[in-house]
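Trainee: below is the sequence, then the predicted model.
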Amino acid sequence: MTTMIEAEGLSKAFRIAKRRPGLLGGIRSIVDPEVRTVAAVQDLTLQVQQGEMIGLVGPNGAGKSTTIKMLTGILMPSAGRLRVAGLLPIRQRRELAGCIGVVFGQRTQLWWDLPLRDSLQLLRHLYRVPEQRHQQNLNHLRKMLDLDEFIDTPVRQLSLGQRMRGDLVAALLHEPALLYLDEPTIGLDVVAKARIREFLLSLNAERGTTVLITTHDMDDIETLCPRMLIVDHGRKLYDGTVDAIRERFGGQRILVAVLEPSEVATLAKLPRDEAGLPVLTDLPADVYVQKLEGPRLELRFGGAAPPAHELVAWLGARYRLRDVTFMEPEIEDVIRRIYEKNLLLAEDNIAV
């Protein structure tokens, strides 16, 4: 499998000048400023294989955008080694531009006063895409993103969702192997977000395009990215699957069991606790009754409880079940909990 991104010890620091207090009347000197160094990215090691979809997550100022800019060749790293698509981003920026596509949610590469069609035609010349290949790609992307209703409309008159679809086409017309998306669904409504996510999943499945997404929208991560990278203050805190981090740091889960109607009478005969909930005998460790409404029984269980399938078997041996589902903790709540309690730092960084 081809390695699309290979970073080792990648760091980026910025020098920021701050004026010193002057000698006369508090005038601040601009001749001899105080200079301090701020580390935006620190010792980042990362490997991304062809066809992966990865979410880059972190609070504002965590180093996400700086990382993207180094990966695209916009910024030169202060330290470390970096290859993208087998190329050195700074030294081989022109060659790299033909291998990558970039979409920034709050910026556009389309011409404001031109119809969308004309912007896409200009980009064909910038990327030197042959006419036939350009037309084939445009026809395919127009169909996937349903552009026909506004392709002749000036970009300034497009809605945010329409412009984002146009930007995606602009980034993909030259068939890049690697697509960077920086907040691709910011400000979009639910319908527009769903359309963008569906398109990205299809793109990855059909063309094997590698996708790296930075976002604050955890629904993007859950829908699109099996793998997640968490950064904070420029450091990598976690690199692994979404499911693994939810299981480890998600707190307690909920088992929702719908019992056969005949079992409701059986539950009604059980003694109740102070909250009015039925007291089930010999409950496994770290398992608690959370709610009972008619035939619907909810059990809350944590990390010390038996595996989910054993808990279902335990319940099924005592009551006749019509349906069983599990309610997973929201990944947004998991990430918030990690930051609030510094859980990953306390765990000595569990990156894999």
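Mentor: Received the coordinates, thanks.

Trainee: from here on, just use CA atoms for contacts and neighbour counts.
Mentor: OK.

Trainee: what sits against the closest residue to residue 188 other than its chain neighbours?
Mentor: Spatial nearest neighbour of residue 188, chain neighbours left out: residue 161 (5.9 Å); criterion: C-alpha to C-alpha, 6 or more residues apart in numbering. Listed by C-alpha atoms under 8 Å, 6 or more residues apart in numbering, the contact set of residue 161 reads 188, 189, 192.

Trainee: remind me, longest helix of this protein?
Mentor: With DSSP state H setting the assignment, residue counts place helix 190-207 as the longest helix in the chain.

Trainee: and it, what other elements does it pack with?
Mentor: Other helices and strands packing on helix 190-207, by 3 or more C-alpha pairs under 8 Å, 6 or more residues apart in numbering; DSSP states H and E, are helix 131-145, helix 218-224.

Trainee: tell me the contacts of residue 184?
Mentor: 103, 104, 105, 164, 213, 215.

Trainee: the third one and residue 185 touch, don't they?
Mentor: Yes: taking contacts as C-alpha atoms under 8 Å, residue 105 lies within contact range of residue 185: 6.7 Å.

Trainee: more crowded one of those two?
Mentor: Regarding residue 105 and residue 185, a neighbour count based on other C-alpha atoms under 10 Å identifies residue 185 as having more, with 24 against 19.

Trainee: surely the more buried one is in a helix?
Mentor: No: following the definition DSSP: H, G, I helix; E, B strand; the rest coil, residue 185 is coil and is not counted among the residues of a helix.

Trainee: ok, it to residue 200 distance?
Mentor: For residue 185, the distance to residue 200 equals 12 Å [C-alpha to C-alpha, to the nearest Å].

Trainee: same thing with residue 79?
Mentor: According to C-alpha to C-alpha, residue 79 and residue 200 sit 33 Å apart.

Trainee: strands of this protein, residue ranges please.
Mentor: Taking DSSP state E as the criterion, the chain contains strands spanning 3-21, 28-49, 53-57, 79-84, 100-104, 178-182, 210-214, 227-232, 235-241, 253-259, 287-293, 296-301, 321-327.

Trainee: go through those and name the closest to residue 268.
Mentor: Between residue 268 and the strands of the chain, the shortest gap by C-alpha to C-alpha is with strand 287-293, which sits at 10.0 Å.

Trainee: buried ones in that closest one?
Mentor: Buried residues in strand 287-293, counted by 16 or more other C-alpha atoms under 10 Å: 287, 288, 289, 290, 291, 292.

Trainee: and what of stretch 231-247?
Mentor: Of the residues in stretch 231-247, those scored as buried under the neighbour-count criterion (16+ other C-alpha under 10 Å) are 231-242, 245-247.

Trainee: of the contacts of residue 184, which is the nearest to residue 328?
Mentor: Sorting these by distance to residue 328 puts residue 215 at the head of the list, at 21.0 Å, by C-alpha to C-alpha.

Trainee: please compare the first structure with the one that follows:
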Amino acid sequence: MDACIEVEGLEKVFRVRRRTGRRLRRETSEVRAVDGITFSVPRGQVVGYIGPNGAGKSTTIKMLTGILTPGGGRLRVAGLDPARERTRLARRIGVVFGQRTTLWWDLPLRDSYALVRRMYRVPADRFRVNLDRCVELLGLADLLDVPVRQLSLGQRMRGDIAAALLHDPEVLYLDEPTIGLDVVSKARVRGFLRDLNAERGTTVLLTTHDLTDIEQLCERVMVIDHGRMMYDGALGGLHEVGESERTLVVDLERELPPISGVPGARTVRTEGPRQWLAFPASASAAPVVAAVAAHYPLVDLSVREPDIESVIAAMYAGRA
């Protein structure tokens, strides 16, 4: 597939000056925010770009948008060099930073959108179609005449997402797009982004701490820490890298000693007649169920899938 984003050996080093000692001397140190990252994103793919605070996610996105100049390496977005062709690139990308609005603080949403249209020179008919669609799907009809400063964080986030899409960008960068949203609004935004990708083939790079966003939207995930790529692949592959486990919850007829002798499984918890057995996420549950059923009086059982948050937390901690 044609690559929309190409990154090769990307680097960014910041020099930080700190005061030390009683004489308040200043020492200069280097912080490698991004350290030799390489990846490629095909057109139309939705990719999760995740990592702990300070991992280098925002720095990467700022280089991809042309806000920062790389210290080394090569990158292309929609065939353009972001640092050298920033103005041309701006017309082909959309950006939403969770804590920084692109809307005009004292203007109502309607006027902010009119200014966005003029900035990006969006044809009037196309602007009306895009605006009507965003207003309907993001639930903005009652907010169009409200000044941005009077909006809640969740309302403003929906307004920012709409503003980023009015000029039909090829690439959309989202930094915490569901922050401050309630459950219903989160579901609405996720559905909107899925439809956007399916109908228009928009390439999406999503940075978030809400891993439900990743599970419901992304076919691929990249995990970054200390400026380096820790994982790049399918979401399901995280469980293999993180050595995650599934859990078999067993309800017995009566309280018994911990279940033992089940190949590939171990008992991790007991509570009266209920016991929890862990086994590798990559393994089938059938042999484990069969072994338990053959030797123990069962009442009920269920299989729980591994929690992606615990898998990624283990990767952050260096246990993977």
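Mentor: It's in. All values reported here derive from a predicted model rather than from experimental measurement.

Trainee: drop the TM-score for these two in here.
Mentor: The TM-score (TM-score structural alignment, normalised by the length of the second structure) is 0.89; 320 aligned residues with a C-alpha RMSD of 2.9 Å.

Trainee: deepest-packed of the helices and strands packed on helix 190-207 of the first structure, please.
Mentor: Sort these by mean neighbour count, taking mean count of other C-alpha atoms under 10 Å, and helix 218-224 sits at the top with a mean of 18.

Trainee: give the other helices and strands that that helix contacts.
Mentor: Counting contacts by 3+ C-alpha pairs under 8 Å, 6+ apart, helix 218-224 of the first structure is packed against helix 190-207, helix 331-341.

Trainee: run the chain-centre distance for the longest one.
Mentor: For helix 190-207 of the first structure, the separation from the chain centroid amounts to 14 Å (computed by C-alpha atoms, centre = their mean, to the nearest Å).

Trainee: the last one too?
Mentor: Computed by C-alpha atoms, centre = their mean, the chain-centroid distance of helix 331-341 of the first structure equals 14 Å.

Trainee: what angle sits between it and strand 53-57?
Mentor: Taking axes from the mean of the first three to the mean of the last three C-alpha atoms, to 10 degrees, helix 331-341 of the first structure and strand 53-57 form an angle of 40 degrees between their directions.

Trainee: ok, back up a step: residue in the second structure matching the residue nearest to residue 188 of the first structure?
Mentor: Matched across to the second structure, residue 161 of the first structure falls on residue 154, judged by TM-score structural alignment.

Trainee: what's residue 122 of the second structure in contact with, if anything?
Mentor: Counting by C-alpha under 8 Å, 6+ apart, residue 122 of the second structure touches 166, 167.

Trainee: that one pairs with which position in the first structure?
Mentor: Residue-level alignment of residue 122 of the second structure against the first structure, with TM-score structural alignment as criterion, gives residue 129.

Trainee: do residue 193 of the second structure as well
Mentor: Following TM-score structural alignment, the counterpart assigned to residue 193 of the second structure within the first structure is residue 200.

Trainee: what's around its match, how many residues?
Mentor: In terms of burial, residue 200 of the first structure registers 18 neighbours under the definition other C-alpha under 10 Å.

Trainee: distance of the nearest residue to it once chain neighbours are set aside from residue 155 of the first structure?
Mentor: In space, and not counting its chain neighbours, residue 200 of the first structure is closest to residue 224: 7.8 Å by C-alpha to C-alpha, 6+ apart. As for residue 224 of the first structure, its distance to residue 155 of the first structure is 28 Å (criterion: C-alpha to C-alpha).

Trainee: quick one on the thing from earlier: Throw the helices and strands packed on helix 190-207 of the first structure into CSV and include distance to residue 123 of the first structure, thanks.
Mentor: Written out in CSV, the entries for those read as follows (distance: least, C-alpha to C-alpha, whole Å):
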stretch, distance to residue 123 of the first structure
helix 131-145, 10
helix 218-224, 27
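
Trainee: now for those helices, which one comes closest to residue 75 of the first structure?
Mentor: Shortest separation from residue 75 of the first structure across those is recorded for helix 218-224, at 25.7 Å, computed as C-alpha to C-alpha.

Trainee: whereabouts in the second structure does that closest one align?
Mentor: By TM-score structural alignment, helix 218-224 of the first structure lines up with residues 211-217 in the second structure.

Trainee: cool, stretch 329-336 of the first structure as well?
Mentor: Structural correspondence for stretch 329-336 of the first structure: residues 306-313 of the second structure, per TM-score structural alignment.

Trainee: run through who's touching that stretch.
Mentor: 211, 238, 239, 242, 243, 244, 245, 246, 247, 281.

Trainee: narrow the contacts of residue 161 of the first structure to those that are buried.
Mentor: Here the buried ones among the contacts of residue 161 of the first structure, as counted with 16+ other C-alpha under 10 Å, turn out to be 188, 192.

Trainee: got CSV for the contacts of residue 161 of the first structure, with distance to residue 171 of the first structure too?
Mentor: Below are those laid out as CSV (distance: C-alpha to C-alpha, whole Å):
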residue, distance to residue 171 of the first structure
188, 19
189, 22
192, 18
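
Trainee: what do we get in the second structure for residue 243 of the first structure?
Mentor: Alignment note (TM-score structural alignment): residue 243 of the first structure maps to residue 236 of the second structure.

Trainee: so how far is residue 219 of the second structure from its match?
Mentor: Residue 236 of the second structure sits at a distance of 9 Å from residue 219 of the second structure (criterion: C-alpha to C-alpha).

Trainee: check residue 158 of the second structure too.
Mentor: Relative to residue 219 of the second structure, residue 158 of the second structure is positioned 23 Å away (criterion: C-alpha to C-alpha).

Trainee: quick one: which of the two has more around it?
Mentor: Higher neighbour count among residue 158 of the second structure and residue 219: residue 158, with 25 against 15, using other C-alpha under 10 Å.

Trainee: which position in the first structure pairs with residue 54 of the second structure?
Mentor: Under the alignment defined by TM-score structural alignment, residue 54 of the second structure is paired with residue 61 of the first structure.

Trainee: do I have it right that that match meets residue 231?
Mentor: No: using C-alpha under 8 Å, residue 61 of the first structure makes no contact with residue 231, being 9.7 Å away.

Trainee: can you list the strands of the first structure in TSV and add distance to residue 70 of the first structure?
Mentor: Supplementary listing: those in TSV, determined by distance: least, C-alpha to C-alpha, whole Å:
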stretch	distance to residue 70 of the first structure
strand 3-21	8
strand 28-49	10
strand 53-57	14
strand 79-84	9
strand 100-104	13
strand 178-182	12
strand 210-214	13
strand 227-232	15
strand 235-241	15
strand 253-259	39
strand 287-293	47
strand 296-301	43
strand 321-327	39
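
Trainee: out of the ones you listed, which gets nearest to residue 142 of the first structure?
Mentor: Counting by C-alpha to C-alpha, residue 142 of the first structure lies closest to strand 100-104 out of the strands of the first structure; the figure is 17.0 Å.

Trainee: many thanks, we can stop here.
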